[in-house]
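Asker: Sharing a model prediction with you, sequence too.
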Amino acid sequence: MKEVLNRRNTNPFWAKRSSLIVLFLVPLVWSLGFGQTVLYTYAQDVAPKFMLKGNSLTGFCHDIVVELNKELKSSGIRIEYKSNQLKTISEIFSALSKGEIQVFIGAAYDKQRGESANYLQPPLYGLREMFLVSAKEKEKFNEKLQVKIGVIGGTVTSESVPSIKVRQETVAFKNLDEALRALDERRIDAIFYSSLILGYTISASKGKYDYLTVPSEKYYHYIVYSKNLDKTVVEKLENVVKRLHSEGVIEKLIKKYSLEQYVSPGNTVEILTIDWKPYEWYDPVKKDWVGVDVDVVRAVLNKMGYKPVFITFPWPRCVELMKVGAYDGIMSLRISDERKGFLSFPEEPLSTGKDVLFKLKGSKVSINSLEGVPPETLCGYTDGYAYGDWFWNSRFRKIAVPTDEVGFKLLQGGRIELFVCNLLVGRQLAKELGINVEWSPTFGEKMIYYLAFSNNYQGTLLSENFSQVLRQFKSTKEYLQILSKYGITYEDFWK
């Protein structure tokens, strides 16, 4: 028997297997032996996420570790560094897959890495990709047709450099310090990396560096954990992250590092919209967005633990920004084949409406049927909106206008004879502009409107969860009260 044991212990395969078992059991041993579960982590070699001051770690993500430990203490869980040595992101994910560490604080989602590690919801913070340039060379950069762009090799960002020049070359560097030296020596023209790191670099440079105002995808950093981590521990981590958001802790850390311009809390959902009464509009008195869809979205996202922030641009611009994933969502809009290519639509719709033709009261143009509208009649429509086939297939002439309000003003001035618009929106606009109008019957199907999210990892998760919570919310008294507040009944939308 002794000989068998000795042979087993000297077998290389068995020795390797035993080492792996020991690595995976470390947290369990702590839990059983000392009443505390220790989750090991590493610090990444990038400022301001992690920085070394002497032998001590500091930085934005290190501060998050400190705050997490304050909240986890009562649960008998603690996050500890395996060592104070700074690691590359590739080394960190390798350590996660091997079981050397159990968690990492502050990683972007990557499909390949997601096969060996899990991503905790909700995210810690949101950020974007950006281009850093020398402040002195910024104007020259804008004039160049050919540029060299530095990236940090092995990062998610390095794999998604957008095309901003006729000819551009990507040069990989080991870390940001190497890339900055190359930029200072004019061996490269710009650096493409996350707004967290480059924003901090710009703030600390006192005018030496600047950034290019190029729309780029918004993405998130998460707590990443090993796939074998106990589900109970994962749930406690999730609850703690939610508390840090609800108590404004992450937001305070963002301000501590002067990152407000570059980073947002992970529970903030940025939604693009426009003035479109009674669905959504900006109230200058309240200095906030209101409307039936706004109130419903705000209530549903709050129940999910998220805080919506509404942002406006002209509608075509909103759509273009969502094509590059610059914001989290856009409302209220219809599904189309084109939009499904860059947006994630929830199964549950947000609201409905009917598109009709408006004309000035007393106009001789007949709108009782599409066939009765003379072919020479000029009808306005809002550029970028998705109308039904009945409209596009009709014989009358069509002209695009930038907004519904412009369309009604053109109708009022006799520049156009008809304007197609959502019935509720058109009646509201006509009332505010003091225009006496008439409208046609509904020629097409009922319009179904959605809050659509970015077609990426976080957007897909938000879309699925939003759909579930919205479906439940529609059966509540609170939902009916929101509809009633804007003079809408449940039957108006859903019957």
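Answerer: Everything's here; your move. Numbering: from 1, shown residues only.
Asker: CA only for contacts and neighbour counts going forward, please
Answerer: Noted.
Asker: List the buried residues of stretch 231-246.
Answerer: Val233, Leu237, Glu238, Val240, Val241, Lys242, Arg243, Leu244, His245 (16 or more other Cα atoms under 10 Å).
Asker: dump the residue contacts of the first one.
Answerer: Applying Cα atoms under 8 Å, 6 or more residues apart in numbering to Val233 gives the contacts Ile77.
Asker: What is the subsequent helix or strand relative to the strand or helix carrying it?
Answerer: Taking DSSP states H and E as the definition, one finds Val233 inside helix 231-246. Sequence-wise, the next helix or strand downstream of helix 231-246 (DSSP H and E) is helix 249-256.
Asker: Now do that next one: everything it contacts.
Answerer: Phe60, Asp63, Ile64, Glu67, Leu124, Tyr125, Leu244, His245, Glu260, Val263, Ser264, Pro265.
Asker: can I get the buried residues of stretch 231-246 in CSV with distance to Phe93?
Answerer: As requested, the buried residues of stretch 231-246 are exported to CSV (distance: Cα to Cα, whole Å):
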residue, distance to Phe93
Val233, 20
Leu237, 19
Glu238, 20
Val240, 23
Val241, 21
Lys242, 24
Arg243, 26
Leu244, 25
His245, 26
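Asker: between the residues you listed, which is nearest Tyr211?
Answerer: Set against Tyr211, the nearest of the buried residues of stretch 231-246 by Cα to Cα is His245 (28.4 Å).
Asker: Could you check how far the closest residue to that closest one other than its chain neighbours is from Lys255?
Answerer: Once flanking residues are discounted, His245 sits nearest to Asn267: 6.5 Å by Cα to Cα, 6 or more residues apart in numbering. Distance, Asn267 to Lys255, using Cα to Cα, to the nearest Å: 16 Å.
Asker: One more to weigh against that first structure:
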Amino acid sequence: MLSAVKRQVRFLTLLLLSTLFLLSSKIANANTEPHTTKVSANRLIFASSEYLPHYGTDLPKQGAVVEIVRRAFALRQLQIEVAFMPFARALYDTQQGQFAGIIAIWHTEERAENFLYSDPIYATQMVLFKRAGEFQYFNNLADLLNSEGTLGLVTGYAQNTLLANSRFNKVSVATDEQIFSMLALRRVDLVPADLQNGLYLISKLPAAQRQVQLDWITPVLEHKPMHLAFPKNRPESLLLQQEFNLGLQALTASGELNQILLELLPEPASSPLQ
């Protein structure tokens, strides 16, 4: 009887060891087999702030940038959705991997640590807005930045290094609308902004604030390309970057990108108001 029990225990032990060996072999094979990353065709959701008139919720087709992004992906058989929110939240949530990417941001070395950048979509013209009649007597930007005054900034926006290191006092607020209102109310003296965005926001100021004439300093401070950016912590980001760049190249080569700009982007003014 004891011998029979020993044989049964030995059999069960061997069976258990065999099962564990098979399971460990399957796990090892699964870890060593090559795999490919596929992009889900269901829901590619991109975060975006509003940067009028370039992109925004209520613009026709949500603006030129969104339409370019949408059509570039469509050429690669990918459909996207856009979730609009404040810029700082869009940037943070996308960096955390909650969205497939962000529409659209300027390049900085700091951001490049966390994002893959697309090829440039198109460039914005950055100028310094001011009140008419002020800051008229400076021969170059260096002289201007060594003067005194208050620089109005939007929290989270990448800023020109010269401006960041200037002697100006700096005030930051949450939105573009707020900072242009402060310029009209004489609470700040200079506001760096895209030319078209600034002109759009000035046109939307309350009537009393529009009585204060605002213009801008020439020449253009810099041309800053806008990019689609993909978080590095999502496995499909490299493939999405490649797919978007291919779609963007096709849009450019066919002339469709220029057609979108002509249809959806206002013609920029070429000289400051006097």
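Answerer: Arrived safely. Bear in mind that the values here come from a model prediction, so they are computed numbers and not experimental data.
Asker: quick revisit: right, and the pair among the contacts of helix 249-256 of structure 1 with maximum separation?
Answerer: Pairwise over the contacts of helix 249-256 of structure 1, using Cα to Cα, the maximum falls at Glu67 and Glu260, 19.2 Å.
Asker: Let me see the ranges of the strands in the stretch 301-450 of structure 1.
Answerer: 307-312, 329-333, 343-344, 351-353, 355-360, 378-382, 397-401, 418-422, 437-439, 447-454 (DSSP state E, counting those that start in this stretch).
Asker: The fourth one vs structure 2, average offset?
Answerer: Its match in structure 2 and strand 351-353 of structure 1 itself, once the structures are fitted together, sit a mean 1.1 Å apart by mean Cα distance after the TM-score superposition for structure 1.
Asker: Give me the range in structure 2 that that strand lines up against.
Answerer: Aligned by TM-score structural alignment, strand 351-353 of structure 1 falls on residues 122-124 of structure 2.
Asker: Quick check: buried residues in that stretch?
Answerer: Thr124.
Asker: List of residues touching that stretch?
Answerer: Asp194, Leu195, His223, Lys224, Pro225, Met226, His227.
Asker: Please repeat the previous calculation with a cut-off of 6 Å.
Answerer: With contact meaning Cα atoms under 6 Å, 6 or more residues apart in numbering, stretch 122-124 of structure 2 is reached by Asp194, His223, Lys224, Pro225, Met226.
Asker: Ok, stretch 138-156 of structure 2 next?
Answerer: 88, 166-175, 188-191.
Asker: do stretch 265-275 of structure 1 as well
Answerer: 123-126, 251, 281, 306-312, 327-331.
Asker: Buried subset of these as a ChimeraX selection?
Answerer: Typed into ChimeraX, the line below selects the buried ones among the contacts of stretch 265-275 of structure 1, using 16+ other Cα under 10 Å:
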select :123,124,125,126,251,281,306,307,308,310,327,328,329,330,331
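Asker: how about Gln481 of structure 1, what's its match in structure 2?
Answerer: Per TM-score structural alignment, Gln481 of structure 1 is aligned with Gln259.
Asker: any idea how far Leu144 of structure 2 is from the nearest residue in space to Lys61 of structure 2 that is not next to it in sequence?
Answerer: Closest residue to Lys61 of structure 2 apart from its sequence neighbours, by Cα to Cα, 6+ apart: Glu67 at 6.2 Å. According to Cα to Cα, Glu67 of structure 2 and Leu144 of structure 2 sit 38 Å apart.
Asker: Report the contact partners of the most centrally placed residue in structure 1.
Answerer: For structure 1, the residue nearest the mean C-alpha position is Asp328 (3.2 Å; Cα atoms, centre = their mean). Applying Cα under 6 Å, 6+ apart, we find Asp328 of structure 1 in contact with Val269, Glu270, Ile271, Phe453, Ser454.
Asker: On the three-state scheme, Phe24 of structure 1 is what?
Answerer: Three-state call for Phe24 of structure 1 (DSSP: H, G, I helix; E, B strand; the rest coil): helix.
Asker: That one: neighbour count?
Answerer: When neighbours are counted by other Cα atoms under 10 Å, Phe24 of structure 1 registers 18.
Asker: Give the aligned equivalent of it in structure 2.
Answerer: With TM-score structural alignment as the criterion, Phe24 of structure 1 matches nothing.
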